[in-house]
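A.B. asks: Turn this into a model:
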Amino acid sequence: MNSPVVNKPLTALPTSAVALIESATAPKRLPTPAALKARLPLSADLGAQVAAHRRSIRAILNGEDSRLLVVVGPCSIHDPQSALEYAERLANLAAEVSDQMLLVMRAYVEKPRTTVGWKGLAYDPALDGSDDMAQGLELSRELMREMVRLGLPVATELLQPMAAGYFDDVLSWVAIGARTTESQIHREMASGLGVPTGFKNGTDGGIGVACDAIRSAAHAHRHFGMDPHGHPAIIETAGNPDTHIVLRGGHGGPNYDAASVAAVNASLEKNRIAARVMVDCSHANSGKDPLRQPAVFNDVLQQRLAGDRTLIGMMLESHLYEGCQPLSGSLKYGVSVTDACLGWNATEGLLRKAVAALRYR
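C.D. replies: Below you'll find the model as predicted:
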């Protein structure tokens, strides 16, 4: 039998509990999504460009566009200046390879943490633990908008559902990470995004949770949420048909090889899910060694050239310079502060060589 719930006055609580309650920091208000979008609006021309990029990605997912979808860029963005320099280089390359590839810029401003650590530009733009999230949201949106201005489709991983409303109009592709693919809240969010979305396989390497996520996100939902003006609301979604799986390996090793991809496609068919697969060339697929990403990329490319049209794209973690560095008072320009990345020169060479192979297949 359940015990009755008793509401105790503060005087009846232990001294330590009272001290915790009284010392709690008052919450700091953030701008609403509507207010931030009004301050940093997306022009009609840029909005039309985002819509066109989304249509192009949908066409690739549906087999109507034979180009390869490549999501490429820093593991996370910590320095807007180096991120924009990378974006400018990528925009120039994107124009040159557009007949065979659609390049999408990674603009990851949230980072999942296994325990603790820097959570990304949206959380802590000063990189010092001050956690000025209002500035982080504004800086992140402004940066994404500049990338769109350069002509690039923009991608991010949506980790905190409350943050999605600040960026949803500038995004052309969204990732749901391995740790959150199983989350009902993220599946509901994805069902109402109106943006092509990739669900990563679980950290154990299994694809069951991703299959469940794809089916869930395709359905209409009513769920708790926040409206653009920051009020609690019942959110109604129509369902998102533009979803796919992202293979990133798991605890048991990589899952990008032809046998693994065939097994994934068999599972997708069994679950009546469209067979469209992206391979993340980093994480467990590369053994967390950025210099192994090209080998993974080329293996998947050869599968594609051999006729596997279910492989719709790849993802690369790449920055101006290879490697990574710990957060400190003296950071090297253009080097990741989270996962180690491939450098720009190696990335550009890899993509150019792949385009040549696609052109003359």
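A.B. asks: CA only for contacts and neighbour counts going forward, please
C.D. replies: OK.
A.B. asks: Not counting sequence-adjacent ones, nearest residue to the residue nearest to the spatial centre of the chain?
C.D. replies: Centroid check for the chain by Cα atoms, centre = their mean gives Glu157 as the closest residue, at 2.2 Å. Take Glu157 and drop its neighbours on the chain: the residue closest to it by Cα to Cα, 6 or more residues apart in numbering is Ala175, 4.5 Å away.
A.B. asks: And what about the one you found, helix, strand or coil?
C.D. replies: strand (DSSP: H, G, I helix; E, B strand; the rest coil).
A.B. asks: how near is Ile234 to Ser216?
C.D. replies: 18 Å (Cα to Cα, to the nearest Å).
A.B. asks: Neighbour count: these two, which is higher?
C.D. replies: Ser216 (19 against 13; other Cα atoms under 10 Å).
A.B. asks: any idea how far Pro241 is from the more buried one?
C.D. replies: Applying Cα to Cα, the value for Ser216 to Pro241 is 10 Å.
A.B. asks: Give me the residues contacting the helix or strand encompassing Ala155.
C.D. replies: Per DSSP states H and E, Ala155 falls inside strand 154-157. With contacts defined as Cα atoms under 8 Å, 6 or more residues apart in numbering, strand 154-157 is touched by 71, 104-110, 144, 147-148, 170-177.
A.B. asks: Please give the structure of this sequence too, so both can be compared:
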Amino acid sequence: MHVLDPPRFYSQNTVTADSWETKAVSSIPPPASAPVPEPRDNNLPLPSPKGLLQDIPQTTASLTTVSAGKKDVADVVCGRDPLNRLLVVVGPCSIHDPKEALEYCDRLLQAREKHKDELLIKPRTVTGWKGLIMDPDMDDSFNVNKGLRLGRQLLAEITSRGMPVASEMLSLISTRYVDDMLSLGFVGARTTESQLHRELASASEFPVGFKNGTDGSLITALNAVRAAQVPHRYLSICENGAAAVLQSRGNNDCFLVLRGGSKGTNYDSQSTSEAEAEFAAHGALPRIMVDCSHGNAQNHHENQPKVAEDLAKQIAAGRTGIMGVMLESYINGGNRSGLRYGVSVTDGCIGWESTTVVKSTLVSQRVPCLCRDVLS
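C.D. replies: Alright, predicted model coming up:
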């Protein structure tokens, strides 16, 4: 058998053609140790939804509040309310301080009693901006375990005081930890097109509003409402925190929220009339809520009372398809980058005095109102 001379950097032993390749490879010096790569993410275990619900259970008062709140809202959304009241969602864009949120809640409770024949007042809340749930310390530490507990404790306290709550459904996972305390949900303009959020709405046991797209188009919200009406199988976590395939039953209490868009406002009489007709033509509920903030306020929170006054006049003139109004409101007006008591840290809000004026406007127009103030 022919004998090969091995390369200079291998052993000088003579090897056969049959064995040279194996011996040559085995003789290659090992490479220097490669650095261990950093993990792509840092895992932070969370409690199961069932575990957190057991740690922070609903009180009897909370259960009663939520149950009644769901029925009240569904009756208004679907046109079954015997008083034909208006659903008005009022509250800040996001909550960062539970103490402030509870003060706002107490003010709403007083207003609710004052206007109980015309208004049923409830707070709006998004317990994350990424906010209270995702970053409760507002320092980018993202202590979600702490945030989940704070968020659930806050909702438990608010509902135990007799105030039903609504929230924007930002996170598919965190919603599982608080959805038993909600009477109303919303899907924002940037997530209305998300199939995952449509599935979440389909599984929700409370009414859900879908906002029109950021460009102002209705078709995205229309498709979302129709998708949420039917059952879905989807991936999520179960009550024990394990990934699972879940089955939704469909939600017939979903509706459109007009919030304006990049092309302009859509709260005027022509826009609301066209929205009602579009939804009715496609077999969707022709009942709409109008957001007085965001695009309809042209991103200036001070414009909200003007929008609300226009809507009150439309309703007083017989526009029955408008079943709700949404306001961004808090203790004090504006917003801020630093901390100042009672002021929103995200979207600008009208203050309590302006909020009171808007409610009085709705009442003075003799519009029966279900005023739903929601903590976000």
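A.B. asks: separation between the residue nearest to the centre of structure 1 and Ala354 of structure 1?
C.D. replies: Glu157 of structure 1 is 26 Å from Ala354 of structure 1, by Cα to Cα.
A.B. asks: Could you do Ile214 of structure 1 as well?
C.D. replies: 30 Å.
A.B. asks: Which residue range of structure 2 does the helix or strand hosting Val296 of structure 1 align onto?
C.D. replies: Element membership for Val296 of structure 1, per DSSP H and E: helix 293-305. Helix 293-305 of structure 1 lines up with residues 304-316 of structure 2 when matched by TM-score structural alignment.
A.B. asks: Distance from the matching stretch to the middle of the chain?
C.D. replies: Here stretch 304-316 of structure 2 is found 25 Å from its chain centre; the criterion is Cα atoms, centre = their mean, to the nearest Å.
A.B. asks: Give me the contacts around that stretch.
C.D. replies: With Cα under 8 Å, 6+ apart as the test, stretch 304-316 of structure 2 has contacts from 267-269, 292-293, 296-297, 322, 325, 327, 350, 354, 358, 361-362, 365-367.
A.B. asks: Show me where the stretch 151-300 of structure 2 has its helices.
C.D. replies: Counting by DSSP state H, counting those that start in this stretch, the stretch 151-300 of structure 2 has helices at residues 195-203, 219-228, 269-281.
A.B. asks: Pipe those helices into CSV and attach distance to Arg287 of structure 2 per row.
C.D. replies: Formatted as CSV, these follow (distance: least, Cα to Cα, whole Å):
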stretch, distance to Arg287 of structure 2
helix 195-203, 17
helix 219-228, 12
helix 269-281, 7
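A.B. asks: closest one to Pro45 of structure 2 among these?
C.D. replies: helix 195-203 (22.6 Å; Cα to Cα).
A.B. asks: what is the orientation angle of that closest one with helix 219-228?
C.D. replies: 50 degrees (axes from the mean of the first three to the mean of the last three Cα atoms, to 10 degrees).
A.B. asks: Which part of structure 1 matches helix 195-203 of structure 2?
C.D. replies: For helix 195-203 of structure 2, the aligned range in structure 1 is residues 184-192, judged by TM-score structural alignment.
A.B. asks: I'd like to know how many residues surround the residue nearest to Glu157 of structure 1.
C.D. replies: Using other Cα under 10 Å, Ala175 of structure 1 has 23 neighbouring residues.
A.B. asks: which residues touch the counterpart of Arg352 of structure 1 in structure 2?
C.D. replies: Per TM-score structural alignment, the equivalent position to Arg352 of structure 1 in structure 2 is Ser360. Not one residue lies near Ser360 of structure 2 by Cα under 8 Å, 6+ apart.
A.B. asks: so how much does the helix or strand that Ser360 of structure 2 is a member of differ from structure 1 once superposed?
C.D. replies: Counting by DSSP H and E, the element that carries Ser360 of structure 2 is helix 352-364. Following the fit onto structure 1, the mean deviation recorded for helix 352-364 of structure 2 is 1.5 Å by mean Cα distance after the TM-score superposition for structure 1.
A.B. asks: immediately after that helix, which helix or strand?
C.D. replies: Counting by DSSP H and E, the next helix or strand C-terminal to helix 352-364 of structure 2 is strand 369-373.
A.B. asks: Could you name the helices and strands sitting against that following strand?
C.D. replies: Judged by 3 or more Cα pairs under 8 Å, 6 or more residues apart in numbering; DSSP states H and E, the packing partners of strand 369-373 of structure 2 are strand 86-91.
A.B. asks: hmm, who's touching whatever helix or strand comes next after the strand it packs on?
C.D. replies: Of the helices and strands lying after strand 86-91 of structure 2 in sequence (DSSP H and E), the nearest is helix 98-114. Contact with helix 98-114 of structure 2 is made by 95, 119-123, 150, 154, 158, 162-163, 330-331, 341-342, 373, 375, as judged by Cα under 8 Å, 6+ apart.
A.B. asks: The same query, at a cut-off of 7 Å, please.
C.D. replies: Residues outside helix 98-114 of structure 2 that contact it (Cα atoms under 7 Å, 6 or more residues apart in numbering): Ile95, Leu119, Leu120, Ile121, Lys122, Pro123, Leu154, Ile158, Met163, Tyr330, Ile331, Gly342.
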